[in-house]
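K.L.:
got a structure for you, letters missing:
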């Protein structure tokens, strides 16, 4: 497995809408393995293809503490959502920045698994939040876009400041 480079905000590719994936391939299977390896190493609980400069509709998530419940979805979509939950989110493309985001608490998700089969399943709480966060990336959206203008500006300012400190 290969550790991939995670692109950082404000990389333009993070704002692009990703292309659908027509079918599962051996190359995509390897990419999924590399994405999980990169996500676990970061460490994170979710990673979307545009975060590694691949403009395709692919996400990987694993909210387990033991990293033993991996979920890979191609062309994921939310079919239904209900409820409301507020969760403090972060992003591997904006390390060190966290903010409280309100999202649906329960979702029904459809996508293709790594075996190439269409699947549907329900997700709630943290898993629902994580999947929605990663699907947002596929649509050119980041968690900071769910914040008020002032909170978003502060988060961006804090992130830019942290990058400058790392460079010096």
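P.N.:
Good, I have the coordinates. The model shown is predicted, which means the values in this text are computed figures rather than measured ones.
K.L.:
from here on, contacts and neighbour counts on C-alpha atoms
P.N.:
OK.
K.L.:
Which positions within the host helix or strand of residue 101 qualify as buried?
P.N.:
Applying DSSP states H and E as the criterion places residue 101 in strand 98-103. By neighbour count with 16 or more other CA atoms under 10 Å, strand 98-103 contains the buried residues 99-103.
K.L.:
next up, a second structure to put side by side with the first:
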């Protein structure tokens, strides 16, 4: 089985009415629906799982110091093979919507739409962690995936 995961950062400034009035309902160069999109794959997997309210231990090094940081309130998307587990790790607070479909040959297509109104880090492919949960010492060496002015940031509970 194969899983294709589409990850998109929604553009909160997108106007469907402009798209309808001037572009037959489609996005345009000046009115984009998504700020960015990426596609990740789990190939030759035996199982596909979505874990909600999950926890992840982030292991990292700063210089010669090995550290670990526990991150809570995650959705973890897993593809498991006999060789191990592949994961996509996402803070629940930045998830706008998800949609899972299965193709006739039992492959999985999973769409993950992320909010654009909460700052988060994307330190590696498949990891999207809100800034407030990301280790402070890693924030100094990792660029934000989003850059919302703190006055505009809206954390939804």
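P.N.:
Received it, and whenever you're ready, just let me know what you need. In this text the structure is predicted, and so the values were computed from the model without any measurement.
K.L.:
what's the TM-score here?
P.N.:
Overlay of the two chains. TM-score (TM-score structural alignment, normalised by the length of structure 2): 0.27; 79 aligned residues with a CA RMSD of 5.5 Å.
K.L.:
Kindly reformat the buried residues of strand 98-103 of structure 1 as CSV containing distance to residue 72 of structure 1.
P.N.:
Below are those laid out as CSV (distance: CA to CA, whole Å):
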residue, distance to residue 72 of structure 1
99, 25
100, 25
101, 23
102, 24
103, 21
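K.L.:
same for the longest helix along structure 1, what does it pack against?
P.N.:
As assigned by DSSP state H, the longest helix anywhere in structure 1 is helix 149-167. Counting contacts by 3 or more CA pairs under 8 Å, 6 or more residues apart in numbering; DSSP states H and E, helix 149-167 of structure 1 packs against no other helix or strand.
K.L.:
now that helix against strand 98-103, angle please.
P.N.:
Here the directions of helix 149-167 of structure 1 and strand 98-103 differ by 140 degrees (axes from the mean of the first three to the mean of the last three CA atoms, to 10 degrees).
K.L.:
in helix 149-167 of structure 1, what counts as buried?
P.N.:
152, 155-156, 159.
K.L.:
Which strands or helices does the helix or strand containing residue 128 of structure 1 pack on?
P.N.:
Here residue 128 of structure 1 sits within helix 125-138, counting by DSSP H and E. For helix 125-138 of structure 1, the elements it packs on are strand 46-48, strand 58-61, strand 71-82, strand 85-90, strand 106-112, judged by 3+ CA pairs under 8 Å, 6+ apart.
K.L.:
That helix: which residues count as buried?
P.N.:
125-138.
K.L.:
Tell me which stretches of structure 2 form helices.
P.N.:
Using DSSP H, helices in structure 2 cover 16-22, 136-139.
K.L.:
Out of those, the one nearest residue 51 of structure 2 is which?
P.N.:
helix 136-139 (25.2 Å; CA to CA).
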